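Asker: okay, sequence plus prediction incoming.
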Amino acid sequence: YDNVFAECHKYGIEPLVTISHYEMPLNLTLTNNGWASRKTIADFTRYTEVLFKRYKGVVKYWLTFNEINASTWGFTGTGAIDSDLSLHDQMPLRYQALHHEFVASAIAVKQCHEIDPEAQIGSMLARMQTYANTPNPADVRAAQLQDQLNLFFTDVQVRGEYPEYMNRYFAENGIELTMAAGDEQLLAEGKVDYLSFSYYMTTITSATDDVEQASGNLSMGGKNPYLKSSAWGWQIDPVGLRITLNEFWDRYRVPLFVVENGLGAEDEISADGKIHDDYRIDYLRQHIEQMKEAVKDGVDLMGYTTWGCIDVISAGTSEMSKRYGFIYVDQDDEGNGSLKRMKKDSFDWYKKVIASNGEDLR
């Protein structure tokens, strides 16, 4: 990482570092059952202290946990394996593990501010913007609840306290959190400096089950008849990004950072030996245009990064064919290929976008 950061700075690139991105060390899973144990807090904060001291003045922007709401989905976010976390009756364990992550994040924020006052540290959420299926108040309420369950995580990390609306949810689902003395004070003192999030799609929510379903990013929701979908069923909604940005700004009043946004698509090498991914360019252009509209609305948007610069194996589907990058990698879903790299048309287009800070989107 010393070399990576040095190379970034050599070319005027400011590193944005996520401290934990779905990679619980195996030993902590085997000995602590991941974040299910409070002991993992000390392991994590020892790690963060090392990072902040080593990279003081080198890294200005940190994130604690990638898509922290993934902790309510199971192993991906919690690193816990001694129970089937996909089962409803394991919800108490998932939320207890999440509480330990909240505390660890708050401690890390305080460490960062003390060790490197010039650095900023944020939270990161997988944003699932949802709309009511109809004007029926039951659908509107269902959408509101779905939204609250998504914003709960940032409410804790940005506002520094558990929101009242979760009290009923916890009670109805048999969730009783164990908190140590001083946890609530830590959360209040360890509020993040900015809010970052991933944004790929939106869904609709209904109070009934008679809605056609769409899928995306490990989350299910209703299919919106007004939107087009990707080859993987993710509903493409650039305006939804503007809506999200405005809602976040109204709710939190902290700088916002879109740190993941992109189109997973099947790219093919054309007869001329090139990859013409105009569909990816169109997707990114439309989302950038909506971010610019949000800025005109008054939103404090501090940055934008795409997912991702190079093709990688999809975390959601384990496929190489679901490609996001500006750089093509010659490998198929079975792992066969030369691993040769090749620029797509989107590469030079996005290079131009970066150079103009989003002004030249042609």
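Answerer: Yep, it's here. All values derive from a computational prediction rather than experimental measurement.
Asker: make it CA atoms for all contacts and neighbour counts henceforth
Answerer: Noted.
Asker: Tyr47: how many residues sit nearby?
Answerer: By the criterion of other Cα atoms under 10 Å, Tyr47 has 13 neighbours.
Asker: what kind of secondary structure is it in?
Answerer: With DSSP: H, G, I helix; E, B strand; the rest coil as the basis, Tyr47 sits in helix.
Asker: in the chain, which helix has the most residues?
Answerer: Among the segments of the chain that qualify as a helix by DSSP state H, the longest is helix 91-115.
Asker: for it, which positions count as buried?
Answerer: For helix 91-115, the neighbour count (16 or more other Cα atoms under 10 Å) marks 91-113 as buried.
Asker: cool, and stretch 215-232?
Answerer: 215-216, 221-224, 229.
Asker: need the contact partners of that stretch.
Answerer: For stretch 215-232, contacts defined as Cα atoms under 8 Å, 6 or more residues apart in numbering pick out 133, 201, 203-206, 211-214, 233-237, 263-266, 316.
Asker: would you map the strands across this structure?
Answerer: Taking DSSP state E as the test, the strands found in the chain are 16-20, 61-65, 120-126, 129-132, 194-198, 202-205, 213-216, 219-222, 228-229, 235-236, 256-260, 301-304, 327-329, 341-343.
Asker: how about residues contacting the fifth one?
Answerer: Outside of strand 194-198, the residues that reach it under the criterion Cα under 8 Å, 6+ apart are 67, 120-127, 154, 158, 254-261.
Asker: only whichever of the contacts of stretch 215-232 are buried, select them in PyMOL.
Answerer: Here is the PyMOL command that selects the buried residues among those (16+ other Cα under 10 Å):
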select buried, resi 133+201+203+204+205+206+214+234+235+236+237+263+264+265
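Asker: what angle sits between the longest helix of the chain and strand 120-126?
Answerer: With axes from the mean of the first three to the mean of the last three Cα atoms, to 10 degrees defining the directions, helix 91-115 sits at 160 degrees from strand 120-126.
Asker: helix 91-115 vs strand 61-65, what angle?
Answerer: Counting by the same axes, to 10 degrees, helix 91-115 lies at 160 degrees to strand 61-65.
Asker: and here's the other structure:
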Amino acid sequence: MIHKSVFNEKFLFGSASAAYHFEGAYDKDGKGIAVADVIPHSPEDGRTKKPGPGNLKHRAVEFYNRYKEDVKLFGELGLRALRTSIAWTRIYPNGIEEEPNEAGLQFYDDLFDELLSQGIEPVITITHTGEMPLYLADNYNGFANKETIKYYLKYVKTIVERYQHKVRYWFTFNEVNISGMQPFFQAGVSQDPNTINDTVIAQIHHNMFVANAKAIKCIKNINTNLQVGCTTTIGPVYAMSSKPEDGLQQYFDIREMLFHTDVHTFGEYPKWKIKEFKDKGIELNVTDEELKILKENTVDIIAYSYYQSGVAEYGAEKSDGDVNIISKKLNPELKVNEWNWVIDPVGLRIILNIIWDRYQLPQFIVENGVSKLEELEENENGNLTVNDNYRIEGLRDYLLQVNEAIADGVEVIGYTNWAVMDFVSGSTGTMKKRWGFIFVDYYDDWTGTMERYKKKSFDWYRKVIDSNGEYLFQ
């Protein structure tokens, strides 16, 4: 391991969030109802027909009303970038309106101005998981229907024209490769889950490929200097044993995991996937014009979430549950956290190198982090905080591996850990799964003051950024 920082001065040390996770004010100032507003708990637990009681996301942590004080804290943290999303339903409440909602547009103008005044670059996900207008989900079946693409593109054009001089980095979708695992949450597909077969899933993916490519074309037509990516969730896969069959399964699993990134980057379906469609009897509704659009409009950046790695075992059962588990088998060489996610910092260096060798494009790690059950405690000065040494150690281990990958020759432009502050978890719909540098005094039973408290990791990350990574080695 090298013993010095090789991060350059322009590296976007940052942190991440998303609109539905922390904004709250779910029905204020003309905002429409989003998919997340009818998922009160885990996406696996299903939806309600309309927004009902018990959905913590409706209030979230009140960032919508507190953004000025929060952004001031982000400035104290020293962030160079904040990744967040624009709530689609603040701009087009039902998705089909002729004119956008000016109050929503103005909110993000004000937010971006506030970030920029603190020297923080806004990095924007155009629509995060769960943020599709519910109207488009329930009346158009989301991205299972090609009609939805035109409404998405109208939204893209509106926000990019408005914010092109404030936002350089745009991500079209969040973790798009798990849309088949969570069709309603990820893609607004509201049809009976029992009718969603392999063909429907393939069509959802295809329609989102087309939407991504058309969005890239739209964005570049507005401003060629803007940089565009589409985020996935990925990690390396190890063979469970030295058996050749496990090695073969490892290769197939990695290939499947990178399928979406291949299409985003190379602009075409790999031949193995076309053969798979044929073998499974999947017939896509696809046109020559769509294939041309895919080919001509590819990403500038490879952006992804990295939470853990997986193992490959020939003939093993695949997981259709947790989106970050590649197989049901756990790696016996790695520790796991409370959520049974394996902890694998070296895996981040591995995937950085794999992606660099495969695509030769700059990479942006948009999510990666350490979550725990946490409570406030007093520090030596009598101030309330969280002594989250485990977060410091975990993020240090990950960032040291990013540093190693850059030393390997990989081009990495940014790292925005999940998350800048505590807010409502997408996978559980609770506050107890805490990820942030800032503790928010709010709990699953709706109690708490909403006060913000800096955790121990807050000062640590500020020193890492201020030293341009050198503090990682102290």
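Answerer: Cool, got the structure. None of these values were measured; they are calculated from a predicted model.
Asker: can you give me the TM-score here?
Answerer: The TM-score (TM-score structural alignment, normalised by the length of structure 1) is 0.95; 359 aligned residues with a Cα RMSD of 1.9 Å.
Asker: okay, the strands of structure 1 in CSV with distance to Tyr162 of structure 1 next?
Answerer: Below are these laid out as CSV (distance: least, Cα to Cα, whole Å):
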stretch, distance to Tyr162 of structure 1
strand 16-20, 22
strand 61-65, 18
strand 120-126, 15
strand 129-132, 21
strand 194-198, 17
strand 202-205, 24
strand 213-216, 27
strand 219-222, 23
strand 228-229, 35
strand 235-236, 31
strand 256-260, 21
strand 301-304, 25
strand 327-329, 42
strand 341-343, 46
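Asker: deepest of those strands, which one?
Answerer: Compared across the strands of structure 1, strand 202-205 shows the largest average neighbour count, a mean of 26 (mean count of other Cα atoms under 10 Å).
Asker: which residue lines up with Ile222 of structure 2 in structure 1?
Answerer: Alignment note: Ile222 of structure 2 maps to Ile115 in structure 1; criterion TM-score structural alignment.
Asker: so that match is in contact with Lys56, correct?
Answerer: Yes: counting by Cα atoms under 8 Å, Ile115 of structure 1 touches Lys56, with 7.4 Å between them.
Asker: what sits against the equivalent of Thr18 of structure 1 over in structure 2?
Answerer: Counting by TM-score structural alignment, Thr18 of structure 1 lines up with Thr125 in structure 2. Residues near Thr125 of structure 2 by Cα under 8 Å, 6+ apart: 18, 83-86, 170-174.
Asker: which parts of structure 1 are helices?
Answerer: Using DSSP H, helices in structure 1 cover 2-10, 26-32, 39-54, 75-78, 91-115, 137-159, 165-172, 183-189, 238-252, 278-297, 345-355.
Asker: those: which one's closest to Val329 of structure 1?
Answerer: When the helices of structure 1 are compared by Cα to Cα, helix 345-355 sits nearest Val329 of structure 1, at 13.2 Å.
Asker: quick check: angle from that closest one to helix 278-297?
Answerer: Helix 345-355 of structure 1 runs at 20 degrees relative to helix 278-297, counting by the same axes, to 10 degrees.
Asker: which stretch of structure 2 is helix 345-355 of structure 1 matched to in the alignment?
Answerer: Here helix 345-355 of structure 1 aligns to structure 2 at residues 456-466, judged by TM-score structural alignment.
Asker: now do the same contact list for Glu161 of structure 2.
Answerer: Applying Cα under 8 Å, 6+ apart to Glu161 of structure 2 gives the contacts Ile222.
Asker: looking for the alignment partner of it in structure 1.
Answerer: In structure 1, the residue matched to Glu161 of structure 2 (TM-score structural alignment) is Lys53.
Asker: how about Ala303 of structure 2?
Answerer: Match for Ala303 of structure 2 (TM-score structural alignment): Ser196.
Asker: circling back to that earlier point, separation between the match of Ile222 of structure 2 and Lys53 of structure 1?
Answerer: Counting by Cα to Cα, to the nearest Å, the gap between Ile115 of structure 1 and Lys53 of structure 1 amounts to 7 Å.
Asker: can you check Lys274 of structure 1 too?
Answerer: In this view, Lys274 of structure 1 and Lys53 of structure 1 are 45 Å apart by Cα to Cα.
Asker: rewinding a little: for the helices of structure 1, please prepare TSV with the additional fields distance to Met320 of structure 1.
Answerer: Shown next, in TSV, are those (distance: least, Cα to Cα, whole Å):
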stretch	distance to Met320 of structure 1
helix 2-10	25
helix 26-32	25
helix 39-54	31
helix 75-78	19
helix 91-115	30
helix 137-159	29
helix 165-172	38
helix 183-189	39
helix 238-252	25
helix 278-297	16
helix 345-355	18
